[in-house]
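> Sequence unavailable; structure follows:
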């Protein structure tokens, strides 16, 4: 990054961004600058009888909530036969806090059957993704989602993405406010350009934000080139880190006194993404920043976003996340910049303590006497497979019982607002479709997550979603043999180092390097407040479980006070672990 004195003073609209730093910005920066506030030629290309969009629009369409992808399973056969790639699109909804109505869920389900690949996916950021949409059906998908009073605007792209929040059913007014602030932040930071409504909603205004007038600045927060990179925000309930607060660009941890929300402690600068072979890229945890009142929360969040807008790296997208601004300039500099823009001083951050990462599974009674049922969804993929007819079952349950859906940061689903008298009937209906209401039936997979990876993600270099079930099954067998089957172990796998399933947190992280080759990370904690660390590089798929087996044995025999697997690895240290593992192999 350029030194501060090399930068022009940022404008209030943030429109001078390409002058920041050296050069003219990355290619993506040029695309954004010339896009006419996200319009590009999307409308024109949607009308062409082609299977895909041009290269520039592949970047631009992300701001509208969609990724152009291909079915990579067909790549070789189609190339051999002289056919073009099997292009398709993924559409992601923006769902602040992961709360959707029964009707909104049914619409998503309908779209997967009508124009998708017949599966629906819960993301690690409490959203829905529909895969397998062809270009000719893209307008229908996004338009239909908006008719249900949801949106796809800013679900992707160089803007603030879906705002996470603890999804547990309301237990108090304070908890309701925690979920409301997530919604307020999401709508406040949504792009103001009319482009989205012109293209997808036939010129109509959105239900959630008002388009600006002709004499107003088009993007008063983002400016002409939006943010240097994606931006992520989460709002946590005290004590429960179910949204991985330290992985966010901005994390707000609620401060509650006498069942009243009095403010938030902010942490900033988290992020998971890295790049193999580039030491300057790495995952980072968010750092304590400041305490704010409820009234200050929105203006402070906006101001932090503008600092990233003006000082984030626009030359190198691999170095463009706010975590690097925070790391390299420091919290004192960042806080002073925010305070100067706000015109007042921020309070120092209070200590934050998380005692659990609650997956909210199983039956839980709500404050109003009704019930909520949390269901484990393997890798968030809602589909029918053999005797587990998850997709058909959820549709039937939704039509009959009309529950509110709440999506979790672990890709699971909570069915909320179930009356006491309907509990037994709902359980009976679930069992008809092979769906268990007992979270213990998930076994070791209860705390496992994977990104989609192959065949749809263009960044994937290895399998993830399709492979992790088999890996976990092997690990679970080893744990059972050691008498550790009931222990809580988090396992997270991604097909590339970008970290969508947050593999650098938790007990075990598996990050794809190439086909059937993974880096193995160990030593996080069950509350997800500590990064894990690279333990072994280039582990073949078949060697993942055997590599872990002796470590599980050491853990069983040497742990202290029921410490978790990650805590044990962290305490012992990798040098000693590797020495013990080598001795174990020699003896074996």
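Thanks, I have it. None of these values were measured; they are calculated from a predicted model.
> make it CA atoms for all contacts and neighbour counts henceforth
Noted.
> So which residues of the stretch 151-300 of the chain form strands?
Remark: strands assigned in the stretch 151-300 of the chain by DSSP state E, counting those that start in this stretch are 164-165, 233-236, 250-257, 260-268, 287-292.
> Turn the ones you listed into TSV, including mean neighbour count and distance to residue 578.
Putting the strands of the stretch 151-300 of the chain into TSV (neighbours: other CA atoms under 10 Å; distance: least, CA to CA, whole Å) gives the following:
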stretch	mean neighbour count	distance to residue 578
strand 164-165	33	38
strand 233-236	27	37
strand 250-257	24	35
strand 260-268	21	34
strand 287-292	22	31
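> burial measure for residue 459, as a count.
13 (other CA atoms under 10 Å).
> Who are the contact partners of the residue nearest to it when sequence neighbours are not counted?
Spatial nearest neighbour of residue 459, chain neighbours left out: residue 496 (6.6 Å); criterion: CA to CA, 6 or more residues apart in numbering. By CA atoms under 8 Å, 6 or more residues apart in numbering, the residues touching residue 496 are 453, 459-462, 511-513.
> dropping in the other structure now:
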């Protein structure tokens, strides 16, 4: 067993933060700077916001002896990714007023605002709450936005799955009143707040925690990338329970072999009425045994690998007071979304739109925000975000469908059914210029990369073949790059590590193939492999399976086997 080490600075900060209050209000009131104090910047994450700055402007502002162009990313907590047309319009108004005219759909099925100035931060968060949404626990060392399979036309179970996502999210929320005091002018308690966090304690979790619910055969949420994954098991269109998977996570650090992505392991089955109990106790085990001295080693995946899966299961069942049942059979077939119009058995229509990198803004080519604003004014159903950064306009009435089609045409909204299979399955993180961790471009580079790779797949006769492409500006894994059949991870400006060989259904990690490649080198390296795949693939063989079979990379199923860049 590892010797107990001194807690990290972040742990000490959380302990003295007075349940996440810190000096946030004082920092917000300081008009001399666009930033908050370093400690408050860390605590703000628990409130759903990150302090950032425009890195495109850093050098010029430094030359002019100005502080960085600080702004804040604000993330909405939206379990299952569902919002009403009214909520859409309220978020759109906030984006236009405070968020540089842009909304971004994240890979965790929610919205982010970027570039919010400090003086607008309280108004933005209060506005989100006015829309009957909030930002608490969207970031920080707590359970974050719960994602789930939510395609309403693919299964009669989607409403039940979505309901459980909401229950999980609410059940695992922090109880501190700090959020309401700071952002909503809630009543303050004199002196030291006499409150407790019955689940999290005063230091919360060692690191972030992510939960997702998948519904086979669709692994559209990448359930094995979650700290805690629930795989819904149904019989005769009735939900009978969930397989429980633990220990997934995408983040790692370049040059640090002790860090690695890991797939969650299925450890058993529980009935629906025991779902919340299982989730709460998994969180409690991680709270008590997670590494609080080294944040790079603090996720649940390392707790399990350090102590062993049998130990973790025994500890969990000891706390539950009962044993998980044996896992039930299941099978995944894909990780993507289905695009275009579909009508369900009730006669309602559902439209899935492809949105590259999830970025919604008006451009000369496509007026995304305006189009969706106008659609929200006539739509009576709901909007559903996907973890693949796409959007479902759901539950459209027959009479409303022509109006929506006309608006899509007027504002030049692309039909993703006509996209290449590669573009349909491409993800990217934000990266530059706003993310402070980014080492290379991602979102801004993805269109250029696709424009260069798509002709290679077309030449090989593979234009419509579904192939997962994941691009991330750093190794932290927000775009889930280690589950891409082609994964590109930023190493330095203009340089990427190329990973190949993940399973199309999300059940196998990829493996490092080449390191430190420029854009030209990425394309030149992939060109012969794509041509080889076009010539020699087996019937229905995926690209990831092919590169393993052809010997380009070895199969990787366990995090500790993962090959990383130097």
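Nice, I can see it. Worth saying up front: this structure is predicted, and the values here are computed from it rather than measured.
> Most neighbours among the contacts of residue 496 of structure 1, please name it.
residue 511 (31 neighbours).
> what's the counterpart of that one in structure 2?
Using TM-score structural alignment, the partner of residue 511 of structure 1 in structure 2 is residue 489.
> Is that match in a helix, a strand, or coil?
strand (DSSP: H, G, I helix; E, B strand; the rest coil).
> got the contact list for it?
Residue 489 of structure 2 makes contact with 471-475, 481, 496-498, according to CA under 8 Å, 6+ apart.
> Out of the residues you listed, which sit inside helices?
Using DSSP state H, no member of the contacts of residue 489 of structure 2 falls within helices.
> ok, the contacts of residue 496 of structure 1 in structure 2: which stay?
Counting by both residues aligned by TM-score structural alignment, their matches' CA atoms under 8 Å, the members of those that carry over to structure 2 are 453, 459-462, 511-513.
> between the residues you listed, which is closest to residue 525 of structure 1?
The shortest approach to residue 525 of structure 1 among these belongs to residue 511, at 17.8 Å (CA to CA).
> Report the contact partners of residue 40 of structure 2.
Per CA under 8 Å, 6+ apart, neighbours of residue 40 of structure 2: 22-24, 27.
> same question, residue 401 of structure 2
Neighbours of residue 401 of structure 2 in contact, by CA under 8 Å, 6+ apart: residue 349.
> does the aligned residue in structure 1 for it count as helix, strand or coil?
Aligning on TM-score structural alignment places residue 401 of structure 2 opposite residue 423 in structure 1. Assigned by three-state DSSP, the conformation of residue 423 of structure 1 is helix.
> could you pull out the strands for the stretch 351-500 of structure 2?
For the stretch 351-500 of structure 2, the strands defined by DSSP E, counting those that start in this stretch cover 359-360, 382-385, 391-396, 426-428, 469-472, 486-492, 495-500.
> quick revisit: can you list which of the contacts of residue 40 of structure 2 are found in helices?
Secondary structure assignment by DSSP H places 24, 27 of these in helices.
> Of the contacts of residue 40 of structure 2, which is the nearest to residue 268 of structure 2?
The closest of the contacts of residue 40 of structure 2 to residue 268 of structure 2 turns out to be residue 22 (CA to CA; 40.5 Å).
> Turn the contacts of residue 496 of structure 1 into a markdown table, including distance to residue 153 of structure 1.
Output for the contacts of residue 496 of structure 1, formatted as a markdown table (distance: CA to CA, whole Å):
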| residue | distance to residue 153 of structure 1 |
| --- | --- |
| 453 | 23 |
| 459 | 22 |
| 460 | 24 |
| 461 | 28 |
| 462 | 29 |
| 511 | 29 |
| 512 | 30 |
| 513 | 32 |
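> Mapping onto structure 1, list which of the contacts of residue 40 of structure 2 remain contacts.
Retained in structure 1: 22-24, out of the contacts of residue 40 of structure 2 (criterion both residues aligned by TM-score structural alignment, their matches' CA under 8 Å).
> and those, which are buried?
The neighbour count (16 or more other CA atoms under 10 Å) marks 22, 24 as buried among those.
> Need the kept ones among the contacts of residue 40 of structure 2 in a markdown table (columns: distance to residue 154 of structure 2).
What follows is these, written out as a markdown table (distance: CA to CA, whole Å):
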| residue | distance to residue 154 of structure 2 |
| --- | --- |
| 22 | 46 |
| 23 | 48 |
| 24 | 45 |
